[in-house]
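Asker: Here is the input, now give the coordinates:
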Amino acid sequence: MEAPERIDLVNPVVRRRLREADDDWEGYWARAAAELPWFRRWDEVFAWDPPGFRWFTGGQTNLAYNALDHHVRNGRAGHAALIALNERGEQRVFTYGQLQRSVEAVAAALRGLGVRRGDRVAIYMPTGPEAIMAMLACARIGAIHLVVFAGFGSSALAERIRLAGARVLLAADATWRKGTPVDLWRIASDAAGDPESPLEKVVVLQRGGSPVDLDPGRDMAWEEFLARGQGQSGDYEVMEANEPAFILATSGTTAKPKLAVHTHGGYQVAIRSAGAWCFGLRPDDVWWSTSDIGWIVGHSYIVYAPLLFGATTIAHEGALDHPGPETFYRILEEHRVTGVFTAPTAIRMLMRYGTEPARRFDLSSVERVVSAGEVLNAPAWEWFQREVFGGIVPVIDHMWQTETGGPVIGNPYGIHMLPIKPGSAGIPLPGYSAEVRRSDGTRCEPGERGIVVFPKPFPGLTPTIWGDPGRYGAEYWQRIPGVYYTSDAAYVDEDGYFWFSGRADEVIKIAAHRIGTIEVETAFLRHPAVAEAGVTGRPDPVRGEVISAFVVLRPGHDPNEALRRELVETVRRELGPVAVIGEVNFVSMLPKTRSGKIMRRVFKAVILDRDPGDISTIEDAGSVEQAREAWLQMREELQRQPGT
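Answerer: I've put the predicted structure just below:
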């Protein structure tokens, strides 16, 4: 980005880094890449053949080698690499040496199944050691992993396997969610039985205690799978920087998934750099990302980036509030966690329980908390930073996407933390270019809402969509010709800080005024009775649209007309008369994607009484049928309320 014209809030150290990156963009990224080991240095930093591009062409590397072998060879074999926890109280710890040996065993087993460089391997497992070993093993031998969140229904899993052309599926038979076992094997088996499935072999990790039915020609147990590695090499492949390491579907706010591609070279440069610049990651960290490996956050900041630094990473399987809200804080205390990556959804969930659970634990080891997924609303930020962490620990918002691999806009904590503006994602990090533009491609003025675009690529940006390069160009680089279209709406203030207001297609237009869904939801959260809020626009013959709100109340508050009026007045006080509320609907839950994003198109479907399309990615629904039941539940709750 160009250094902000107004620099009162930008520290001179940050300003210098921004200008260094702007003056010598390729040189800046070359210096960032040099922080990692390479088998062979690149011939060319960047080559652009729009819409595609290549980073570090000719460079030879391996993502898994740099995450494990490099540290073992440099004397850190005995340092804790992975602490694996689950909601049932189980714990396993792996040093770098132990994790490397385990990954080598899985790599040899994959070769024993006939998996070779460039083959796709689907992984349908919860966040646990075997899944992480499988990811690293695939990268180690040059196979391309596709992790599918362990909770998607069989149709969603089968579709992703077909799109990727995966030959092998590694699955678990069960996981647990708030103490309840979830049958993953039935879902995996159904998906594998799809008549169009390219799968040849399915491996199941049995952990549920009950036997599973195996197709003898297709399926095998994990132990048999590992035995296939006998006589096979577990060594790493030397990969060219632009060879794919993995593909990952976008999180499901659109109806048809897109498989973003991330490479061995550019991806690791991006997540390692952003880990240093944005999060201040370092080798002595005990780092906990509360995400799931099924999402890009889990890939980048549970697995790969912490291991690239030689840090200790925590992987937690299950709900953060099971068996109670103290679970989150207990993990922080017991493992002396220094850095936390979480999501606004998790913070708002903890907020519903109040601060009492937090006060029972020593949180003094925590140095910083970062949050992403959606905008961290100011009320949630204020509660977490000021009440939970006493105003001592910074809670920092930032923005990125599946397609970007890692953070793009944030507060450069690892360089020099800037003043936090609650509700803002921060500024573009050094080396990144981001602008807000109108639909005609012209730049917006400060304070004017538009579409966030990236004028040029960066190493972590997906260079294509797997199997659909035409869609990549059409949806990302041609909607506003010549720039990458993020589909996110925002404005930039006079200090260069970005303020996101939701997806571009979710902006509500009231009497020619544009208002972001995030802004309205934040206003609702200002009321002490509100735990969560989601909004959408409803057609109105006079104003074009008005706001339809769905509100989840905190314990101890009951829906009534007086409360409705209070909530409407709260929003009007925060946003002014432009925020016209059509109705306030009290609901018991909000529909969310598996990564925690509110699925506002489900609200729209409920209001307009129409089918919402593919809602198989809705949170806490293991199949399309269960997802549709959640949609029906919202409709029924709406129909029971007065005036509907």
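
Asker: rest of the way, CA atoms for contacts and neighbours
Answerer: Noted.

Asker: what's the next secondary structure element after the one helix or strand E532 maps to?
Answerer: For E532, the host element (DSSP states H and E) is strand 530-540. Next helix or strand after strand 530-540 toward the C-terminus (DSSP H and E): strand 544-553.

Asker: what does that next one rub up against?
Answerer: Contacts to strand 544-553, defined as Cα atoms under 8 Å, 6 or more residues apart in numbering, come from residues 508-512, 529-540, 559, 579-590, 603, 607.

Asker: Okay, angle between it and strand 530-540 too, please.
Answerer: Interaxial angle, strand 544-553 versus strand 530-540 (axes from the mean of the first three to the mean of the last three Cα atoms, to 10 degrees): 160 degrees.

Asker: quick one: the strand holding E532 to chain centroid distance?
Answerer: 23 Å (Cα atoms, centre = their mean, to the nearest Å).

Asker: Do you have the strands of the stretch 101-250 of the chain handy? List them.
Answerer: Secondary structure of the stretch 101-250 of the chain (DSSP state E, counting those that start in this stretch): strands located at 120-124, 144-147, 168-172, 174-177, 180-183, 201-205, 219-221, 239-240, 244-249.

Asker: how about this one, so we can line them up?
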Amino acid sequence: MLFFKLLLYFSREGNHPEDYSRITYMKLMDLVCQFANGLRERGIGKGDRVSIYMPMILETVVCMLACARIGAVHSVVFAGFSSDSLSERMSDCKAKAIVTADGAWRGEKLLVLKNTCDEAIQKARDKYNHYVDMCIVVPHLDRVTPCGKIPDDVKTLYKWNEDVDVWWHDIVEGMSTICPPEWLTPDDPLFMLYTSGSTGKPKGVLHTTAGYMLYAAATFRYVFDHREKDIYWCTADVGWITGHTYVVYAPMANAATSVMFEGTPFFPDNDRFWAVCEKYKVTQFYTAPTAIRALTKFGDEMVKRHNLDSLRVLGSVGEPINPEAWLWYYNVVGQGRCSIVDTFWQTETGGHVLTSLPAATPMKPGAAGFPFFGVEPTIIDENGRVIEGVGEGYLVFARPWPGIMTSLYQDHNRYEDVYFRKFPGYYCTGDGARRDEDGFLWVTGRIDDMLNVSGHLMSTAEVEGVLTEDSNVAEAAVVSKPHPVKGESLYCFVILNEGAKFDADLIDSLKKRVRSRIGAFAAPDVIQHAPGLPKTRSGKIMRRILRKIAQGDKNVGDTSTLADPSIVDMLFLTRR
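Answerer: Model prediction:
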């Protein structure tokens, strides 16, 4: 039986290398049932919403699965979001309870999550008139290795409210390890996950039970070429859709042995990813281009000091990967022998929609590849006309697939407006794509990241890829700036590798490179040296803010979701 497999050594790798644990499916089942019974005893049942604000620890997975077992709808919020963001999401979904931990370490940084939850609960009352009945707290800090200064009594870090707060162990104490599941229809909700919207108000993407689970299981099985003795590791946080689908639901649906990671790629050293791969003999490794590009700066030696012979499939997720990062991933990490699956999908799609398949389809550095089974991608122009053969335009899908979201929570009109009304008869991804002469699909970036210079349509990813070909450039971001003649001009931000010098010669060299690779019309008007880029905690570049900087407009709007808001001020100071 599934739950008796010695799987899931859901090996949990903590922030500190000395903190790790393993668990079997059978033990996991016991923990899920106990927590599910504890929730039921406290009035949580089918259809109730439960917010989760947790680090990457075992209880996070237990909570998600317990909610699923009793028909409650979980809403995970990334445990790096501010109390404002958390309160807005809790209030929008009318969460009955929130589950959190007292705190966690992120590298050497201590995060007191309980305080953020307390603030969010209060703000939900004051601003949205929403009352959260219960806050369940995991005492995490006392059981892990401190990675910085911390008081002897960690409970002095936060306050305790007896009317709302309850310890996790008090919830599960005395609970049976047998919990009859709540029977659901295929269209009953499994979870909701909030994603950013163009209007600023987060969208509560709703996924249901049967279709989502089927699609998650199928994409995992084929895209990662999963086999019984494999050890799979996805580095994503469960606060994002990648963590939902490819850390929790899909691996478990395939009875996969997998690794869950609480730390960062750079602690205690810059080789942490490769050390974990070697430690667990990982066969499939799935991470983001942002991480890959960041790790290339430290050279090949950090990778080569570890034995990575177990690796068979390397995955990329979250954004288009530039060819230079792809080649480093393939040649250095994969030793020139691993399949690379550059997966394109969204919170809304539930699972992979464009990808290559190991040993079944060819690969090209930077290309998303081909549609997954049953997915029908189409490229259309601004007027909705289908572009056949080689061409570039808007990426849409002509028919649904099992994992597609069913609605936006309590806002079905917005669901139809955002995804279906722009191009009737199609699901609009909001991304651009091009098809090359070999039939490969290349995702070129968000539609609002398309550049139109003197009537020439190009993508930000295309220009960024050319800039990062220069050995001095570690990362680049390109936005448009209004131009009196060309309509739009290119404003480029570049992060340099260690030791590189930003001067007039480099600027001239980069402009010439873009002219020669794309065309004279694509030559950047401005290239700015950037100490960093405004990114969300999931690694997504906030181009809206970069456009404001390019225009010299300091009214940048909300920056609370940025990993480092101070970057914005630094970029204004170095603006050219």
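
Asker: To which residue of the first structure is S471 of the second structure aligned?
Answerer: Using TM-score structural alignment, the equivalent of S471 of the second structure in the first structure is P528.

Asker: give me the number of residues near that match?
Answerer: Other residues lying near P528 of the first structure total 12 when counted by other Cα atoms under 10 Å.

Asker: D508 of the second structure versus P265 of the second structure, what's the distance?
Answerer: Distance, P265 of the second structure to D508 of the second structure, using Cα to Cα, to the nearest Å: 34 Å.

Asker: Please identify which of the two sits among more neighbours.
Answerer: Legend: neighbour count by other Cα under 10 Å for P265 of the second structure and D508, higher for P265 (21 against 11).

Asker: can you list contacts of stretch 557-566 of the first structure?
Answerer: 529, 553, 584, 586.

Asker: So for the counterpart of the second one in the second structure, what's the nearest residue that isn't a sequence neighbour?
Answerer: By TM-score structural alignment, L553 of the first structure lines up with L496 in the second structure. The shortest distance from L496 of the second structure to any residue other than its chain neighbours is 4.4 Å, reached at V473 (Cα to Cα, 6 or more residues apart in numbering).

Asker: Do I have it right that the one you found meets L467?
Answerer: Yes: using Cα atoms under 8 Å, V473 of the second structure makes contact with L467 at a distance of 6.9 Å.

Asker: neighbour-wise, which of the two wins?
Answerer: Ranked by neighbour count (other Cα under 10 Å), V473 of the second structure and L467 place L467 first, with 26 against 21.

Asker: show me the contacts for that one.
Answerer: L467 of the second structure sits in contact with 473, 476, 510, 513-514, where contact means Cα under 8 Å, 6+ apart.

Asker: and if you look at D225 of the second structure?
Answerer: So D225 of the second structure contacts 313, 357-358 (Cα under 8 Å, 6+ apart).

Asker: How many residues are close by E200 of the first structure?
Answerer: So E200 of the first structure, with other Cα under 10 Å, has 14 neighbours.

Asker: Show me what W168 of the second structure lines up with in the first structure.
Answerer: That one, W168 of the second structure, aligns with W222 by TM-score structural alignment.

Asker: one step back: tell me the two of the contacts of stretch 557-566 of the first structure that are most distant?
Answerer: Using Cα to Cα, the two most remote members of these are A529 and V584, lying 13.4 Å apart.

Asker: sorry, back to before: and the spatially closest residue to the match of W168 of the second structure that is not a sequence neighbour, what does it touch?
Answerer: Nearest residue to W222 of the first structure, sequence neighbours excluded (Cα to Cα, 6+ apart): L205, at 4.9 Å. L205 of the first structure makes contact with 170-173, 221-222, according to Cα under 8 Å, 6+ apart.
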